[in-house]
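Novice: Quick one, structure for this:
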Amino acid sequence: MDSILVEGGHELAGEIPIAGAKNACLTLMPATLLSDGPLTLTNAPRLSDIQTMTQLLQSLGTEVTQMQGGQVLSLSSHALTGTRADYDIVRKMRASILVLGPLLAREGRAEVSLPGGCAIGARPVDLHLSALEKLGAELDLRDGYVHATAPSGGLRGGIVDFPLVSVGATENVLMAATLARGTTEIRNAAREPEIVDLAECLRAMGARIEGEGTSTITVEGVEALSPATHRVVSDRIELGTYMLAPAICGGWVECIGGRMDLVAAFCEKLDAAGITIEETARGLKVSRHNGRVRAVDVATEPFPGFPTDLQAQMMALLCTADGVSRLEENIFENRFMHAPELMRMGARIDVQGGHATVTGVERLKGAPVMATDLRASVSLILAGLAAEGETIVNRVYHLDRGYERVEEKLGAVGARVSRVAGR
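Specialist: The predicted model follows:
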């Protein structure tokens, strides 16, 4: 199993290109199941999760062609061969559940294994299922699978009022509603940029959608969707991660393709910590040149609030802040597993349930640490950039699910980061 070796103490200077959004692309790819025409996605990230979704779609009969080194995906579901998403593939990634809505809408049936993914809490799929039931789906959970069927004549429009904001459930029902008879109103919908990106893609395919980016989305079902080409939105989590790199170890980085509107709440916290952020013609430039950052309090919230997927990386920054910071995790339980590993590097962190208190220290010290999930992996690499000596981050297979060529990107701006092949 590979590890990442980080030598701390080097300021950064240079450009980092921001890839297409993993979470957006993983949602856009299943949209091909809604049409028998081709869907072409550009600016696709080159990640292991994308390969997993590719395998899943191919198992259903979708033809997937990768071009331009994997940054362009051509998907065609003109001749589906099945509607069963097997456990052996689905267990690797929670986003696999997103084939459920499209299959049900187009084929009238689906069998989808309950998903796996990072160990950051229960994250049940009950909101997905109850939403599809509002469109008339009949569901049966047995043997670890969701067995779903649509009524005679297909899904029908309805009112879906989520008790909690759920990105994945919003995406699933949004795709299903495009082919449902009548009008669907999705209330308390997620507002994330990935939702907006999906709606724009579906609209390019001929869907009738209004209200994406707000808490109420209206979908008027159509008979069929058409071929389309769509550019995947920039990855706001990769963007925020690389914005933190110079904030943690000093210097500057220009994030090419970055947009302030994707990370506005995150930028507010960096500004409060004393980090300089400038909009440029090509993205966002982040710099830190003088002294320690200031302590700030952070509470994760659904978009447009502070993203849960940047909480671990933000904690790494606050480990060396001047003062005491408090972090509140409101999205997922069990998402402070990186804290004990940061403490191995000398951080002072006290975790009580969904709250963590971080008392900044002047310097972290390199140590062997273990990644527990995707965002924890990169948070430990960031911490290593600011630490004295060498940090070895073990179990980084999570990392390749969400960050493409992280060693190359950080290395190009002056970081000393290398991959150590596993035995």
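
Novice: Please count neighbours and contacts with C-alpha atoms only from this point.
Specialist: OK.

Novice: how much space between the residue lying farthest from the centre of the chain and residue 138?
Specialist: Farthest-out residue of the chain from its mean C-alpha position, per Cα atoms, centre = their mean: residue 152, at 35.7 Å. In this view, residue 152 and residue 138 are 11 Å apart by Cα to Cα, to the nearest Å.

Novice: Repeat that for residue 404.
Specialist: Residue 404 is 39 Å from residue 138, by Cα to Cα.

Novice: OK, contacts around residue 194?
Specialist: Residues near residue 194 by Cα atoms under 8 Å, 6 or more residues apart in numbering: 21, 23, 24, 233.

Novice: Distance from stretch 53-60 to the middle of the chain?
Specialist: Chain-centre distance of stretch 53-60: 19 Å, with Cα atoms, centre = their mean, to the nearest Å.

Novice: who touches it?
Specialist: Residues contacting stretch 53-60 (Cα under 8 Å, 6+ apart): 26, 29-30, 63-64, 80-85, 89-90, 96.

Novice: Redo the residues you listed as JSON lines? Include distance to residue 44 and neighbour count.
Specialist: Formatted as JSON lines, the contacts of stretch 53-60 follow (distance: Cα to Cα, whole Å; neighbours: other Cα atoms under 10 Å):
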{"residue": "26", "distance to residue 44": "10", "neighbour count": "22"}
{"residue": "29", "distance to residue 44": "10", "neighbour count": "24"}
{"residue": "30", "distance to residue 44": "14", "neighbour count": "28"}
{"residue": "63", "distance to residue 44": "16", "neighbour count": "18"}
{"residue": "64", "distance to residue 44": "13", "neighbour count": "19"}
{"residue": "80", "distance to residue 44": "23", "neighbour count": "18"}
{"residue": "81", "distance to residue 44": "25", "neighbour count": "12"}
{"residue": "82", "distance to residue 44": "26", "neighbour count": "17"}
{"residue": "83", "distance to residue 44": "25", "neighbour count": "20"}
{"residue": "84", "distance to residue 44": "25", "neighbour count": "20"}
{"residue": "85", "distance to residue 44": "23", "neighbour count": "24"}
{"residue": "89", "distance to residue 44": "21", "neighbour count": "17"}
{"residue": "90", "distance to residue 44": "21", "neighbour count": "22"}
{"residue": "96", "distance to residue 44": "17", "neighbour count": "28"}
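
Novice: Please list the members of the residues you listed that lie in strands.
Specialist: Among the contacts of stretch 53-60, the members found in strands (DSSP state E) are 63, 64, 84, 85.

Novice: this one next, for a side-by-side:
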Amino acid sequence: MRKIVINGGKSLKGHVAVSGAKNSVVALIPAIILADDIVTLDGVPAISDVDSLVEIIEIMGCQVKRSGETLEIDPRGVKNIPLPYGKINSLRASYYFYGSLLGRFAEATVGLPGGCDLGPRPIDLHLKAFEAMGAKVSYEGESMRLATDGQPLQGAHIYMDTVSVGATINTMIAATKAKGRTVIENAAREPEIIDVATLLNNMGAKIRGAGTDVISIEGVDSLHGTRHQVIPDRIEAGSYIAMAAAIGEGVHITNVLYEHLESFIAKLEEMGVRMTIDEDSVFVEKQEQLKAVSVKTSPYPGFATDLQQPITPLLLTAQGRGTIIDTIYEKRVNHVAEMARMGADITVTGGQIVYHAPNKLTGAPVKATDLRAGAALVTAGLMAEGTTEISNIEFILRGYSNIIEKLTALGADIKIIEE
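Specialist: Predicted coordinates:
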């Protein structure tokens, strides 16, 4: 078993660069199997989700070369084989193989997706879209099979009953090589959707409207190779900004796109966090007295659900009482009990998180129950007096590239130990 051990109370100072977006790259890699030539990705984060996806596409017949943050993928030898449950269920984003395999082979057999336990996250919107394009769904053990009886997918008019990033991207990937025109209404608008659309368009797709609530895709017969720069990870950026505000004495965070973080930064400004925002960076000063605020998540461009846990330790440094309501994943509250174990005055009441601050945290053994809860516990451990041991760190390593090295460079006393 591996654990993260933090000796807290040491201020952070210096520079940290944000890596490429985890929520983009986990869709970009499956989308590449639609291409007929080599595709190169730059800015690929060093996270375990990427390692898992590379293993999967190599099993499928892709040739992969990796050098630092560059990933070169040759999908010309890819074969339509059932994707094994053991590999697939380690990450939620495995469902993007449904869209890419349907687009390339008009057939897909993929193990049911895994990932963090954030309550019900059904893929019914994905299936509804694939069925509208002519696919039929059946189940084979722990796998799902989608097939069109040998015919290419057909363009369709699809209305998303709820805003879903995963379903929007998956439908867009599948529709890229469908016959005719596909229109997605009530589409999600997240920057990661624009990133995937940019890659596909650079490969020869005809996608318009990404970043709005109506996306139009004209199907094409083939896609060529290209080179693509992954956008910066807005969730990683927000996590480091929150850490810097909580326990920093001047931290410069680079490779940040402000327009992807407007609602998050607005909430920090409401708290009184002092920052200097430049074109592609944020400098966070040492903070004095902060004001308690309430947070309510909503689809982009609202406050991101993935940032409500990372901001929680910062809220515990403020003065007053506040609430956190997650309208996307209402069960995203597992970090609360772990922070209470460290001395935080924080509870879950009536479906919302309620905190009273300021709090003095003390190091304790805690458990990361999901990716962003893990990030919150890292920040709490940095703030706390004494030693914090975090178990289940595989969740954290799924989404934060080189987190130990980055925090060590900022002055944190943090390491991974084997038990």
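
Novice: related to what we said a few turns ago, farthest-apart pair in the ones in strands among the contacts of stretch 53-60 of structure 1, please.
Specialist: Across those, the longest distance by Cα to Cα is 17.8 Å; it joins 64 and 84.

Novice: how close does the one helix or strand residue 217 of structure 2 maps to sit to structure 1?
Specialist: Per DSSP states H and E, residue 217 of structure 2 falls inside strand 214-218. With mean Cα distance after the TM-score superposition for structure 1, strand 214-218 of structure 2 departs from structure 1 by a mean of 0.5 Å once superposed.

Novice: Just tell me the aligned range of that strand in structure 1.
Specialist: The alignment of strand 214-218 of structure 2 onto structure 1 (TM-score structural alignment) spans residues 216-220.

Novice: again, but for stretch 375-389 of structure 2
Specialist: Going by TM-score structural alignment: stretch 375-389 of structure 2 matches residues 378-392.

Novice: Show the end-to-end separation of that stretch, please.
Specialist: 12 Å.

Novice: Enumerate the positions of that stretch that are buried.
Specialist: Of the residues in stretch 378-392 of structure 1, 378-388, 390-392 count as buried by neighbour count, 16 or more other Cα atoms under 10 Å.

Novice: Let me have those residues in TSV, adding distance to residue 250 of structure 1 as columns.
Specialist: Converted to TSV, the buried residues of stretch 378-392 of structure 1 look like this (distance: Cα to Cα, whole Å):
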residue	distance to residue 250 of structure 1
378	17
379	16
380	17
381	15
382	12
383	12
384	13
385	10
386	9
387	12
388	14
390	17
391	18
392	21
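
Novice: Spatially, which two of the residues you listed are the most separated?
Specialist: Maximum distance among these (Cα to Cα): 17.6 Å, for 378 and 388.

Novice: just the helices in the stretch 151-300 of structure 2 please.
Specialist: In order along the chain, the stretch 151-300 of structure 2 carries the following helices (DSSP state H, counting those that start in this stretch): 165-175, 191-202, 234-247, 262-271.

Novice: Now render these as CSV, adding distance to residue 286 of structure 2.
Specialist: As requested, the helices of the stretch 151-300 of structure 2 are exported to CSV (distance: least, Cα to Cα, whole Å):
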stretch, distance to residue 286 of structure 2
helix 165-175, 35
helix 191-202, 30
helix 234-247, 7
helix 262-271, 14
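
Novice: Of all the ones you listed, which one is nearest residue 225 of structure 2?
Specialist: If you check each of those against residue 225 of structure 2 by Cα to Cα, helix 191-202 wins as the nearest, at 8.2 Å.

Novice: Out of the contacts of residue 194 of structure 1, list just those in strands.
Specialist: Per DSSP E, the contacts of residue 194 of structure 1 never map to strands.

Novice: And residue 264 of structure 1, what's its match in structure 2?
Specialist: Checking TM-score structural alignment: residue 264 of structure 1 goes with residue 262.

Novice: Isn't residue 241 of structure 1 up against residue 310?
Specialist: Yes. The pair residue 241 of structure 1 / residue 310 is scored as a contact, 7.0 Å apart, by Cα atoms under 8 Å.

Novice: rewinding a little: contacts only, for the match of residue 264 of structure 1.
Specialist: Contacts of residue 262 of structure 2 (Cα under 8 Å, 6+ apart): residue 301.

Novice: Break down the stretch 51-200 of structure 2 into its strands, ranges please.
Specialist: 63-67, 70-74, 107-111, 136-140, 143-147, 157-159, 181-185 (DSSP state E, counting those that start in this stretch).

Novice: Excluding chain neighbours, give the residue nearest to the counterpart of residue 167 of structure 1 in structure 2 in space.
Specialist: Correspondence of residue 167 of structure 1 to structure 2, assessed by TM-score structural alignment: residue 165. Distances taken as Cα to Cα, 6 or more residues apart in numbering place residue 188 nearest to residue 165 of structure 2, at 5.3 Å, with adjacent residues excluded.

Novice: How much space separates the one you found from residue 325 of structure 2?
Specialist: 20 Å.

Novice: So which of those two has more stuff around it?
Specialist: With neighbours defined as other Cα atoms under 10 Å, residue 188 of structure 2 and residue 325 compare such that residue 188 has more, 27 against 21.

Novice: and the more buried one, how far is that from residue 164 of structure 2?
Specialist: 6 Å.

Novice: Pick the most deeply packed of the strands of the stretch 51-200 of structure 2.
Specialist: strand 107-111 (a mean of 25; mean count of other Cα atoms under 10 Å).

Novice: start and end residues in structure 1 for it, please.
Specialist: Against structure 1, strand 107-111 of structure 2 falls on residues 109-113 (TM-score structural alignment).

Novice: mean shift between that stretch and structure 2?
Specialist: Mean for stretch 109-113 of structure 1 is 0.9 Å (mean Cα distance after the TM-score superposition for structure 1).

Novice: list the contacts for residue 370 of structure 2?
Specialist: Counting by Cα under 8 Å, 6+ apart, residue 370 of structure 2 makes contact with 116, 117, 118, 395, 396.
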